[in-house]
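Undergrad: With the input below, show me the fold.
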Amino acid sequence: MSELSDIRREYSLGEMHSEDVPNDPMELFSSWLEIVKNSEIKDPTAMSLGTVDTSGQPFQRIVLLKRFGNDGFVFFTNLESRKAQHIAENSKVSLLFPWHTLEKQVAINGVAEPLSKTEVLKYFMSRPKGSQIATWVSKQSSPISARKALESKFAEMKAKFAKGDVPLPKFWGGYLVKPTSMEFWQGGENRLHDRFIYVKTVDDKWQRDRLAP
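TA: Okay, here's the model as predicted:
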């Protein structure tokens, strides 16, 4: 078995001071995302989405954030996928932005709500045509015999839609994750990390607290 206990590094890129942390977590998230977008991190909008199946087994996968605002965080997916099946049974989800190169991460708990067909169609039509066609090809999360089967199906659908627009599949949509808590982590020297958590109160306001590392 490989020895991993000695793999470590010091965190020293930044600090979080209470007087500089805004009362609105979306304001802090927006400023951090701008820092990440202007860095050399690839896929700055990649986030881990956690769901739970009917037996209580959690699952995680990477999806891409496509929009965020005071209402929450938006991603798109196949509505017949495993994640969509989980959300249909239990709409409580988690999101994690692992910006570890910058010694930052944001962990979010919330509730996923389906997006309207209007918003889904608007985003679908903005995608490259190849991505639109791929949506028709993959029955997400289902077993397939070989990659060649996907490639053959893609070629078939590409020919089918060669001369016109690609229609929105009925099985494709998106979700708005409305956050109930947002935790911001900034690495610190000697493992004295800075952690601030925002929790939504019953009157729809945010309560902010500093957490021990």
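
Undergrad: C-alpha only now, for contacts and for neighbours.
TA: Fine.

Undergrad: residues contacting residue 176?
TA: 71-75, 112-115 (CA atoms under 8 Å, 6 or more residues apart in numbering).

Undergrad: Restricted to strands, list those residues.
TA: 72-75, 112-114 (DSSP state E).

Undergrad: could you redo those as CSV and give each row neighbour count and distance to residue 187?
TA: As requested, those are arranged in CSV below (neighbours: other CA atoms under 10 Å; distance: CA to CA, whole Å):
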residue, neighbour count, distance to residue 187
72, 17, 25
73, 19, 24
74, 20, 27
75, 21, 27
112, 24, 29
113, 16, 32
114, 19, 34
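
Undergrad: how about a markdown table for the residues you listed, with distance to residue 176 added?
TA: Listed next are the ones in strands among the contacts of residue 176 as a markdown table, based on distance: CA to CA, whole Å:
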| residue | distance to residue 176 |
| --- | --- |
| 72 | 6 |
| 73 | 5 |
| 74 | 5 |
| 75 | 7 |
| 112 | 5 |
| 113 | 5 |
| 114 | 6 |
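
Undergrad: coming back round to it: which one of the contacts of residue 176 is nearest residue 197?
TA: residue 72 (16.2 Å; CA to CA).

Undergrad: quick one: which helix or strand includes the closest residue to that closest one other than its chain neighbours?
TA: Excluding the flanking residues, the one nearest residue 72 by CA to CA, 6 or more residues apart in numbering is residue 178, at 4.6 Å. According to DSSP states H and E, residue 178 maps onto strand 172-186.

Undergrad: Another sequence for comparison is provided below:
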Amino acid sequence: MIDLAADPFDLFAIWMTQAEASELNDPNAMTLATTTKDGRPSARIVLLKSWDRLGFVFYTNLESRKSDEIAVNPHVALLFHWKSRKRQIRIEGIAAQVSDAEADAYFETRPRLSRIGAWASDQSRPLPDRRLLEQRLEQEIAKYADAPVPRPPHWSGWCVTPEAIEFWEDRDFRLHDRAVFISTSTGWTASRLYP
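TA: Alright, predicted model coming up:
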């Protein structure tokens, strides 16, 4: 049973560590749900790159569809689903852009070709021909052949500060174990939910 007295961040750490030991690919993969300006939902998979008690961080092009939607409505949802563990975690919160220093530090850890690719790709915009992307990548490779690759001004990260964290664990006969932790001005409150 999910411990309602647990700290939700400590519980997240335990579940993430266990997922890292059992998931074959990308245990840090999470669905990010946003909404368009007219309220239509939009979801995609992104990778959690860091987290702490302030929030959960992913990186992207600031001119992408997801970033455009966050700029209009910063209320987002994250979903981790670990099929091998029969668990999921839902997080609802507010997204805010990370600092330039934090984005720079993470950008430097990316493989060189990924850093160059951030310059070559106009993420989320129409691509008339795949060869155009390949040509742009070749141009950027040549441009930075003997130089460090700086972070593009249109590339950064978003930190989702959680307002609610729900833990779900599979049980027989669909009598699953669910617990939700809600952030309040004095800390976290927890309650169990019907499956």
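
Undergrad: just so I have it, where are all the helices in the first structure?
TA: Secondary structure of the first structure, counting by DSSP state H: helices at 25-37, 82-89, 117-126, 129-137, 147-160.

Undergrad: Which residue, other than its chain neighbours, is closest to the most centrally placed residue in the first structure?
TA: By CA atoms, centre = their mean, the first structure has its centre lying nearest to residue 47, at 3.5 Å. Nearest residue to residue 47 of the first structure, sequence neighbours excluded (CA to CA, 6+ apart): residue 97, at 4.8 Å.

Undergrad: my guess is that neighbour meets residue 105, correct?
TA: Yes: using CA atoms under 8 Å, residue 97 of the first structure is in contact with residue 105, at 5.4 Å.

Undergrad: Pipe the helices of the first structure into TSV and attach mean neighbour count and distance to residue 167 of the first structure per row.
TA: Shown next, in TSV, are these (neighbours: other CA atoms under 10 Å; distance: least, CA to CA, whole Å):
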stretch	mean neighbour count	distance to residue 167 of the first structure
helix 25-37	15	32
helix 82-89	18	21
helix 117-126	14	9
helix 129-137	18	8
helix 147-160	14	11
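
Undergrad: The ones you listed: which one's closest to residue 211 of the first structure?
TA: helix 25-37 (15.0 Å).

Undergrad: what's the matching range in the second structure for the closest one?
TA: Alignment note (TM-score structural alignment): helix 25-37 of the first structure is matched to residues 8-20 of the second structure.

Undergrad: swap in stretch 170-184 of the first structure?
TA: Under the criterion TM-score structural alignment, stretch 170-184 of the first structure matches residues 153-167.

Undergrad: Could you measure from the closest residue in space to residue 169 of the first structure that isn't next to it in sequence over to residue 170 of the first structure?
TA: Spatially, and ignoring its direct neighbours in sequence, residue 169 of the first structure is nearest to residue 136 (6.7 Å; CA to CA, 6+ apart). For residue 136 of the first structure, the distance to residue 170 of the first structure equals 10 Å [CA to CA, to the nearest Å].

Undergrad: what's the answer for residue 197 of the first structure, then?
TA: From residue 197 of the first structure to residue 170 of the first structure the distance is 38 Å (CA to CA).

Undergrad: Would you mind telling me which of the two has the busier surroundings?
TA: The residue with more neighbours, out of residue 197 of the first structure and residue 170, is residue 197; 19 against 11, by other CA atoms under 10 Å.

Undergrad: Map that one onto the second structure.
TA: By TM-score structural alignment, residue 197 of the first structure lines up with residue 180.

Undergrad: Go ahead and confirm its match touches residue 166.
TA: Yes: counting by CA under 8 Å, residue 180 of the second structure touches residue 166, with 4.1 Å between them.

Undergrad: For residue 144 of the second structure, give me its contacts.
TA: residue 116.

Undergrad: which residue in the first structure lines up with it?
TA: The alignment partner of residue 144 of the second structure in the first structure, by TM-score structural alignment, is residue 161.
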